[in-house]
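>>> here is the input, now give the coordinates:
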Amino acid sequence: MLDTTILMTRHNFGFGVTFPFCVGIGLLGMALQWQNLHVWLNQKKHRLQLWQLLWTGTGIWLSTVVAFFYFIQAGHDINIKTIRQPVRTILVLGGGTRDCLPRPTLAERLDLAFEWAQRLPDTKIVVSGGLDPDEQCTEAQVMANYLHQHGLPENRLLQEGKSTNTFENLAFSKQVMSEHGISTDDGLLIVTSDFHSVRSRQIALKAGFNNLASAGAETPLSVRYNSWLREYFSFVRGWIVGDY
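As a prediction, this is how the structure comes out:
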């Protein structure tokens, strides 16, 4: 609760923050009523059985979260040398803005994208992200401004400013690239956060991109595990709805 409260004072209300905060509230309330709760549970056998089943299910769920965190931290970047076509495009996925400035997670992505843009001077850089709640600038505008201020010329930057999730990032960016003569068969480097590399790459394959590499920026420690938790649920949701 302390961790998430600090993040919320910084205007971070993502699911990876609000969910553990609500869990903390629930556990605190349970602790305060612990004796009364167990008196109530012991009045009926089926209540106690349901209680035990609840904790068993919680333990199983937590084990899947731990396994997912282990999977994420192992790193899953795909080297550009392994794809069949030269990289023509660097696609940077949005990661949150505030006051028309990138949040720390997005800034890490942009810094990594800038490094790759310098290594691959003949590429176009597509920045993808729509309008965050209560913001005046799209993520794409913020990202393009950031990269331009760091030295990238405007003629290398393409903006996709309508998307609201990863699937739309890839689908809408595909349209922007097509308008500039870039094919899904051309080499594409996706730049995102370390925890997001696997899911974004799978969605890109579903969207029709054929020659993919990926580079994951390190997630700032202050939001790392909150971001990983949010990605856990996003990963499960994407599998359920068929994003990949």
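>>> going forward, measure contacts and count neighbours with C-alpha atoms only.
Fine.
>>> contacting residues around stretch 152-159?
Stretch 152-159 is contacted by residues 114, 123, 124, 125, 126, 127, 128, 140, 141, 144, 148, 176 when judged by C-alpha atoms under 8 Å, 6 or more residues apart in numbering.
>>> one more pass at 6 Å, please.
124, 125, 126, 127, 140 (C-alpha atoms under 6 Å, 6 or more residues apart in numbering).
>>> which one of the residues you listed is nearest residue 100?
Proximity of these to residue 100, judged by C-alpha to C-alpha, is greatest for residue 140, which lies at 10.2 Å.
>>> grab the most central residue of the chain for me.
residue 196 (4.8 Å; C-alpha atoms, centre = their mean).
>>> let's compare: structure for the following, please.
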Amino acid sequence: MIFGIICVGYYFAICCYIRKWDSKFPRIWLALGVVSFLLGWRWERLPEVVTAGLEMAGLIVLLIFAAVELLILSGMKEDKCAGEAEYIIVLGAKVDGYHLTDALKQRLDKALLYLRTHDKTKVIVSGGQGPEEYVTEAQAMAEYLIRCGVEPSRILKEEKSTTTRENLIFSGRIMREDPDTECMARTGIVTNNFHIYRAVCIAKQVGYQNVIALAAPTAPIMFVNYMTREFFGVLKMWAERKKTKVD
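Have a look, this model is predicted:
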């Protein structure tokens, strides 16, 4: 019951932070909270075989969850001594109408830090247009970088992708078509820290040979939410393992 109350409280905290009540994934905390509260309230009245089965299932799920989360945490770092990237790819995230969400702005601010200290690096902003987005994610990102002083000639836009895998496949094709490069170049992948493990794994699956991880921070209040969502993202990545390559 205590866990249920914590989950419901966390749901309301997230909604207050993002100033929205209809965001899809945070609803899992509301559902988990209600189910946990009801189970706690009725636990002593359930048959022993049911409670034993629930305890065993819960333990198995917890062990799998912990193992995946450790992998995600292990990737939550960046390669500080890997040399200069010829390109960095900023992976798209939701745009609220015309406005950048916090997660996307954090990625762009990380990219800005890198671009300001590596003046020969080009940036690919990658992301299509989804529901409730009035422009493509790539367009919103490009406009932000230009406002912050990045020369338009250094920015390449990839505006078709809707997933991390597509981000990387389509961006890789743009690099191959760029007349300034002849092959898959050293590439920095810019995303939030919780997303680094999956992004780098997918990059290697689709053919990237020389990847630099550039981890942007995450708002502390959203960290548990994003880490939990990423658990399902990693499971989906393992299930798909598509053979689609950049070529």
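>>> thinking again about what came up before, among the contacts of stretch 152-159 of structure 1, which are located in strands?
The strands, defined by DSSP state E, take in 124, 125, 126, 127 from the contacts of stretch 152-159 of structure 1.
>>> which position in structure 2 pairs with the second one?
With the correspondence set by TM-score structural alignment, residue 125 of structure 1 lines up against residue 123 in structure 2.
>>> shouldn't its match be in contact with residue 86?
No - the criterion here is C-alpha atoms under 6 Å, and residue 123 of structure 2 misses it with residue 86 at 8.6 Å.
>>> in the longest helix belonging to structure 1, what counts as buried?
In structure 1, assigned by DSSP state H, the helix with the most residues is helix 45-73. Within helix 45-73 of structure 1, the residues that count as buried by 16 or more other C-alpha atoms under 10 Å are 65, 68, 69, 72.
>>> chain center to that helix, what's the gap?
Remark: helix 45-73 of structure 1 is offset 24 Å from the chain centroid, using C-alpha atoms, centre = their mean, to the nearest Å.
>>> check the mean deviation of the following helix or strand past it from structure 2.
Note on helix 45-73 of structure 1: by DSSP states H and E, the next helix or strand toward the C-terminus is strand 87-93. Here the mean offset of strand 87-93 of structure 1 against structure 2 after fitting is 0.8 Å, by mean C-alpha distance after the TM-score superposition for structure 1.
>>> which residue numbers in structure 2 does strand 87-93 of structure 1 align to?
Using TM-score structural alignment, strand 87-93 of structure 1 lines up with residues 85-91 of structure 2.
>>> now do the matching stretch: everything it contacts.
Identification of contacts with stretch 85-91 of structure 2 by C-alpha under 6 Å, 6+ apart yields 121, 122, 123, 124, 125, 126, 186, 187, 188, 189, 190, 191.
>>> now the buried members of those residues.
Buried members of these, counted by 16+ other C-alpha under 10 Å: 121, 122, 123, 124, 125, 126, 186, 187, 188, 189, 190, 191.
>>> tell me the one among the ones in strands among the contacts of stretch 152-159 of structure 1 nearest to residue 42 of structure 1.
residue 127 (57.7 Å).
>>> what ranges do the helices span in structure 2?
According to DSSP H, the helices that structure 2 contains are 2-18, 27-42, 48-74, 102-117, 137-147, 164-177, 196-205, 220-240.
>>> out of those, nearest to residue 213 of structure 2?
helix 196-205 (6.8 Å).
>>> quick one: that closest one to structure 1 mean distance?
On superposition with structure 1, the mean distance recorded for helix 196-205 of structure 2 (mean C-alpha distance after the TM-score superposition for structure 1) is 1.0 Å.
>>> quick one: buried residues of that helix?
Buried, per 16+ other C-alpha under 10 Å, within helix 196-205 of structure 2: 196, 197, 198, 199, 200, 201, 202, 203, 205.
>>> mind putting those residues into CSV with distance to residue 218 of structure 2?
Shown next, in CSV, are the buried residues of helix 196-205 of structure 2 (distance: C-alpha to C-alpha, whole Å):
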residue, distance to residue 218 of structure 2
196, 12
197, 15
198, 16
199, 16
200, 18
201, 20
202, 21
203, 21
205, 25
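>>> can you give me the neighbour number for residue 117 of structure 2?
If you count neighbours by other C-alpha atoms under 10 Å, residue 117 of structure 2 ends up with 10.
>>> state the distance from it to residue 196 of structure 2.
Going from residue 117 of structure 2 to residue 196 of structure 2 by C-alpha to C-alpha, to the nearest Å gives 21 Å.
>>> again, but for residue 15 of structure 2
In terms of C-alpha to C-alpha, residue 15 of structure 2 sits 25 Å off from residue 196 of structure 2.
>>> likewise for residue 64 of structure 2?
Per C-alpha to C-alpha, residue 64 of structure 2 is found 20 Å from residue 196 of structure 2.
>>> from the middle of its chain, how far away would stretch 220-236 of structure 2 be?
The chain centre lies 8 Å from the centre of stretch 220-236 of structure 2; the measure is C-alpha atoms, centre = their mean.
>>> let me redo that: stretch 40-48 of structure 2
On the basis of C-alpha atoms, centre = their mean, stretch 40-48 of structure 2 sits 38 Å off its chain's mean C-alpha point.
>>> try stretch 130-137 of structure 1
Distance of stretch 130-137 of structure 1 from its chain centroid, counting by C-alpha atoms, centre = their mean, is 17 Å.
>>> returning to what we had before: closest to residue 18 of structure 1 among the contacts of stretch 152-159 of structure 1?
Distances from residue 18 of structure 1 to these, taken by C-alpha to C-alpha, are shortest for residue 140, at 25.6 Å.
>>> pull the number of nearby residues for that closest one.
Residue 140 of structure 1: 26 neighbours (other C-alpha under 10 Å).
>>> tell me the residue in structure 2 aligned with it.
By TM-score structural alignment, residue 140 of structure 1 lines up with residue 138.
>>> surely that match meets residue 129?
No - the pair residue 138 of structure 2 / residue 129 is not scored as a contact, 8.4 Å apart, by C-alpha under 6 Å.
>>> so what does residue 173 of structure 2 match up with in structure 1?
Checking TM-score structural alignment: residue 173 of structure 2 goes with residue 175.
>>> and for residue 23 of structure 2?
Here residue 23 of structure 2 is matched to residue 13 in structure 1, going by TM-score structural alignment.
>>> look up how far residue 16 of structure 1 lies from the closest residue in space to its match that isn't next to it in sequence.
Nearest non-adjacent residue to residue 13 of structure 1, counting by C-alpha to C-alpha, 6 or more residues apart in numbering: residue 7, 7.7 Å away. Per C-alpha to C-alpha, residue 7 of structure 1 is found 10 Å from residue 16 of structure 1.
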